[in-house]
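K.L.:
Provided below are the primary sequence and the corresponding predicted coordinates.
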Amino acid sequence: MRNVPYTGGEKESLKVSLDRHRDVVLWKLNGLDEERARRPMTPSGTSLLGLTKHLAAVEYNWFCETFGRETEPLPFDDDDPEADLRVEPDETTAGIVAFYERARAASDKVIDELDLDSRGTAWHGATVSLRWVLIHMVEETARHAGHMDILRELVDGATGDHDGA
C-alpha cells in the first residue's frame, strides 16, 4: 500500500489518497464467498458488495460523466435511490469487482489527462473542478471503506485497512 507523499504535489497526493482507499475497498472483499460478500449486514440492507457497486457507479459518474467522458450503463434509477447499492441476483462478486476496476481505470484516465482546475458539469448541474471531484471522491471512498471495515468485521471478524493490519 502506497503512502501519501509527505511533500508531493497536490494532484499526486490526492490521487494516492484515493488509491489507498480504493485498495481497501477491494481488500475488504478478499477471501469472501458469494454469500458473505453480498450478505446484508444492516437493517437497510447494506452489504460489502453493494458498497463496491455503488462506489464503481459514482466513480464513473463523477469523473467520467462530469467531464464528458463515456461510461458503461450505470445502475442509477430516479425512481429507486437504492438501485446502485443493491446487488441483483444475477450479479457476482467477480462481475462487480470488474465493474469497479473498469470505473477506476476510466477515472484514472480522466485524472491523468486533466488539470486540477479543469471544469465539468455535475449530475445536479453545478460546475465543479477536477480538484473538487478528487476531494469529494477521497471523502466518499474513505467513508464507505470505513463502513466496509465494520461490515467485514461483522461478517467474519476481519479488521484493518490492508494486509498485516
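P.N.:
Nice, thanks for sending it over.
K.L.:
okay, CA-based contacts and neighbour counts for the rest of this
P.N.:
Noted.
K.L.:
can you pull the contacts of the residue most central in space within the chain?
P.N.:
Centre of the chain computed as the mean C-alpha position; nearest residue by CA atoms, centre = their mean is residue 55, 3.0 Å away. Residues counted as contacts of residue 55 (CA atoms under 8 Å, 6 or more residues apart in numbering) are 100, 141.
K.L.:
can you tell me which helix in the chain is longest?
P.N.:
Here the longest helix in the chain is taken by residue count, with DSSP state H as the criterion, and it is helix 130-156.
K.L.:
about what we covered before: how near is the residue nearest to the centre of the chain to residue 26?
P.N.:
Distance of residue 55 to residue 26, given as CA to CA, to the nearest Å: 11 Å.
K.L.:
List the buried residues in the longest helix of the chain.
P.N.:
If you call a residue buried by 16 or more other CA atoms under 10 Å, then helix 130-156 has these buried ones: 130-131, 133-134, 137-138, 140-142, 144-152, 155.
K.L.:
try stretch 72-79
P.N.:
Within stretch 72-79, the residues that qualify as buried are 74, 75, 76, counting by 16+ other CA under 10 Å.
K.L.:
Tell me which stretches of this structure form strands.
P.N.:
119-121, 127-129 (DSSP state E).
K.L.:
I'd like those strands as a markdown table, with distance to residue 163 and mean neighbour count appended.
P.N.:
Converted to a markdown table, the strands of the chain look like this (distance: least, CA to CA, whole Å; neighbours: other CA atoms under 10 Å):
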| stretch | distance to residue 163 | mean neighbour count |
| --- | --- | --- |
| strand 119-121 | 37 | 17 |
| strand 127-129 | 34 | 16 |
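K.L.:
Below is an additional structure, to be compared with the one above:
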Amino acid sequence: MIEPNPKADLLRYLQDGRDALLWKLDGLSEYDVRRPLTPTGTNLLGLVKHIASVELGYLGDTFGRPFFKDDVPSWWYTEESEPNSDMWATADQSREEIIELYHQAWEHSDSTIATLPLDAIGHVPWWPEERREVTLHHIVVRVITDTQRHTGHADIVRELIDGSVGCLKGNENMHEGDRAWWENYRRRLERVAREVGDS
C-alpha cells in the first residue's frame, strides 16, 4: 500500500506548473517573450515575474519568512512600484534576471513547505483582516491554482505567437493533427458557433 504524502503531491503539481510556465519561453526572441498579446497586456515574461512575486509573497511573507537577498534586483517588490509592475518586464529587466528570481522563489517556497507543517498558521498581510489567517495547506493550494491559471494564459499567448501548444514538455496532451486537420477542426467549431448564435 502506498503511504500518502500530501506535501509531495502538492509540490509535484506546483512544480509541474512552474516547469510548464518556463517552457513557454523556450526558443522565443526577446521581443516575443515581452510583447503584449491581449488588450490588458498579458505577456509571457510578465507572467513569470508575476508568479515569482506570488510565491515569494504567499509562501514567504505570509508565514513570517520574507525573502531577503543582497542580489535581489532593485525593481523587486517595493510599495512604490507602479500598478501592474509585476506583470511586465522593463527594458532593463533581463529575461535571465526574472527567471533566476523565479528559481530563487522556488527554493524559498520549497523551504517553507518543507519546514512548516501543512496546518501551520500564517497571515496574508494584503487580505482583509477577517480573512487573513490561513494554513500553509490553504496557501499552497492557492499558489498551485494561481500558477496553473497563469500557465494556461501562457499557453494561449504562446499559441498566438508561433502556434506552439501543449501541457508539458514531452507530454503536449494535444491531438496529433497536422495543420490542415486543425484548420478543419477550427472551421467546424466556427460553423457550429454561428449556427447556434444565429438561431
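P.N.:
Perfect, thanks for sending it. Everything numeric in this text was worked out from a predicted model, so none of it was measured.
K.L.:
before we move on, the earlier item: please report how far the residue nearest to the centre of structure 1 lies from residue 115 of structure 1.
P.N.:
Taking CA to CA as the criterion, residue 55 of structure 1 is separated from residue 115 of structure 1 by 23 Å.
K.L.:
Equivalent analysis for residue 61 of structure 1, please.
P.N.:
In this structure, residue 61 of structure 1 and residue 115 of structure 1 are separated by 18 Å, where distance is defined by CA to CA.
K.L.:
More neighbours: which of these two?
P.N.:
Set side by side, residue 61 of structure 1 and residue 115 show more neighbours around residue 61, with 22 against 13, by other CA atoms under 10 Å.
K.L.:
what's near enough to touch the counterpart of the more buried one in structure 2?
P.N.:
Aligning on TM-score structural alignment places residue 61 of structure 1 opposite residue 57 in structure 2. Neighbouring residues of residue 57 of structure 2 by CA under 8 Å, 6+ apart: residue 66.
K.L.:
what's the answer for residue 169 of structure 2, then?
P.N.:
Residues 20, 23 are the ones in contact with residue 169 of structure 2 under the rule CA under 8 Å, 6+ apart.
K.L.:
one more time with 10 Å
P.N.:
If a contact means CA atoms under 10 Å, 6 or more residues apart in numbering, then residue 169 of structure 2 has 19, 20, 23, 24 as its contacts.
K.L.:
Show me what the last one lines up with in structure 1.
P.N.:
Residue correspondence, TM-score structural alignment: residue 24 of structure 2 in this structure matches residue 28 in structure 1.
K.L.:
Any figure for the gap between that match and residue 137 of structure 1?
P.N.:
To residue 137 of structure 1, residue 28 of structure 1 is 18 Å away according to CA to CA.
K.L.:
Ok, residue 128 of structure 1 next?
P.N.:
Applying CA to CA, one obtains 13 Å for the distance of residue 128 of structure 1 from residue 137 of structure 1.
K.L.:
who touches both of those two?
P.N.:
Shared contacts of residue 128 of structure 1 and residue 137, defined by CA under 10 Å, 6+ apart, are found at residue 62.
K.L.:
Tell me which residue of structure 2 matches up with residue 163 of structure 1.
P.N.:
Residue 163 of structure 1 is assigned residue 169 in structure 2 as its aligned equivalent, the criterion being TM-score structural alignment.
K.L.:
let me fix that: residue 89 of structure 1
P.N.:
With TM-score structural alignment as the criterion, the equivalent of residue 89 of structure 1 in structure 2 is residue 91.
K.L.:
you'd agree residue 19 of structure 2 is up against residue 154?
P.N.:
No. If you go by CA atoms under 10 Å, residue 19 of structure 2 and residue 154 don't touch, sitting 11.9 Å apart.
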